[in-house]
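Asks: here is a sequence with its predicted model. Questions after.
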Amino acid sequence: MGEQEKYFVDETELRNVMTQYGTSLLKLVYSYVKNWATAEDIVQETFITYSQKFYQFKGNSSLKTWLYKIAINKSKDYLKSPKNKWKYLNLTKLKLSSHLKNPDEELEKNTESYVVAKCLYKIDIKYREVLNLYYYEDLAIKEIAYLLSIGESNVKTRLNRGRKKFKSHYVKEVEENGRKIKEAKDILE
């Protein structure tokens, strides 16, 4: 392998990785930033980082886990940036001033997946990220611990606390809207 080749990922390989992991990375990043355009930008940055630093991947974890770690770190960096904080405050004011809702928004709000997502977004990020990785991305506790740079016992604790927090928000949300509460086994248990 030539010196220059080892620093650039093959275009075909990059396309395959993007096809295989793009959607799941987008969902994961959205769970942090709560904005599709921003999530798409961060996922694009994740793939750029992958293409530039793929040679640093040692195989200690799966490629999926390594990409998730890059995406999570970029998401957290975005959330910490001062630019993001001002943007978020302005968007919140804009949303509060708008009382008009279109029919698609009203229909979407009545779906079970919307209620689940709404309740997930009400809990702290440290619990939401663990629940998301465990239930939606089907990652093992060991992989989540690696991704978040925390111990496996900490992951289990966050899962337990996150389930309880989610369940309390879910029950409250469902009761306020006069809907039937799903069985406990269906509520992230």
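Replies: Cool, got the structure.
Asks: only C-alpha atoms for contact and neighbour calcs from this point on.
Replies: Noted.
Asks: could you point out the longest helix of the chain?
Replies: Assignment by DSSP state H gives helix 152-176 as the longest helix of the chain.
Asks: buried sites along that one?
Replies: For helix 152-176, the neighbour count (16 or more other CA atoms under 10 Å) marks 152, 155-156, 158-159, 162-163, 165-167, 169-171, 173-174 as buried.
Asks: then this one, side by side with the first:
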Amino acid sequence: MKQEQRINVDLEEIITKYRPVITFKVIKAIGSHTPEWEDIVNEILANVIEKIRQKKFRGESTIGTFIYTITQRRIIDYIRAKSKSLTQVPEPKPYPSPLETLEKKELSHQIFQAIKKLKPKYREILYLYYYQGLSREEVAAKLGISSKKVSERVHYSLKLVKKELKTKK
């Protein structure tokens, strides 16, 4: 029982003395802007306590050196994990060129003009389905028709728009 109390007192002293040192090293290595730095410090302290309780600290070096080694290894592990996750992120798509932007605007304008030429029942179905994002069932309920009829009208409306776009080219 006396030995267990001594270990607890020593552990408390170690935490009190080395937490600021560990915190400084972690923040210096990964930055204070990284939200995980506090978790890393706590993991390091938990690891130190666990290794001391498992008698892995044999006293061949100072306790400071022992803690420094654990800290450095945890920081390296964190940086490796972050660099792996960064390399797995896909490259962002490049910004469209001015020509691509212009072509897209022109196509949008042509589609808008083609839709304007449709009969109102076909225009309305496209508006509800694509622009308001309603499901086929919701469009059917709103217009008082079957969802099969909605599907048919959407398909036919798109066919008419495509036909109009082909005649423009």
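Replies: On my side now, so go ahead. Keep in mind it's a predicted model, so treat the numbers as computed, not measured.
Asks: what does the superposition give as a TM-score?
Replies: Here the TM-score for the pair of chains, by TM-score structural alignment, normalised by the length of structure 2, is 0.42; 85 aligned residues with a CA RMSD of 3.2 Å.
Asks: who does the longest helix of structure 1 touch, helix- and strand-wise?
Replies: Counting contacts by 3 or more CA pairs under 8 Å, 6 or more residues apart in numbering; DSSP states H and E, helix 152-176 of structure 1 packs against helix 112-122, helix 125-131, helix 141-148.
Asks: columns mean neighbour count and distance to residue 27 of structure 1 on top of those helices, output as JSON lines?
Replies: Below are these laid out as JSON lines (neighbours: other CA atoms under 10 Å; distance: least, CA to CA, whole Å):
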{"stretch": "helix 112-122", "mean neighbour count": "16", "distance to residue 27 of structure 1": "11"}
{"stretch": "helix 125-131", "mean neighbour count": "21", "distance to residue 27 of structure 1": "11"}
{"stretch": "helix 141-148", "mean neighbour count": "19", "distance to residue 27 of structure 1": "16"}
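Asks: beyond the strand or helix carrying residue 31 of structure 1, next helix or strand please.
Replies: Following DSSP states H and E, one finds residue 31 of structure 1 within helix 11-33. Later in the chain than helix 11-33 of structure 1, the nearest helix or strand by DSSP H and E is helix 36-53.
Asks: that next one: which residues count as buried?
Replies: Buried, per 16+ other CA under 10 Å, within helix 36-53 of structure 1: 38, 39, 40, 42, 43, 44, 46, 47, 50, 51.
Asks: can you give me the distance of residue 103 of structure 1 to residue 71 of structure 1?
Replies: To residue 71 of structure 1, residue 103 of structure 1 is 34 Å away according to CA to CA, to the nearest Å.
Asks: look at those two and report which has more neighbours.
Replies: residue 71 (25 against 9; other CA atoms under 10 Å).
Asks: state the helix or strand in which the more buried one lies.
Replies: Secondary structure (DSSP H and E) places residue 71 of structure 1 in helix 63-80.
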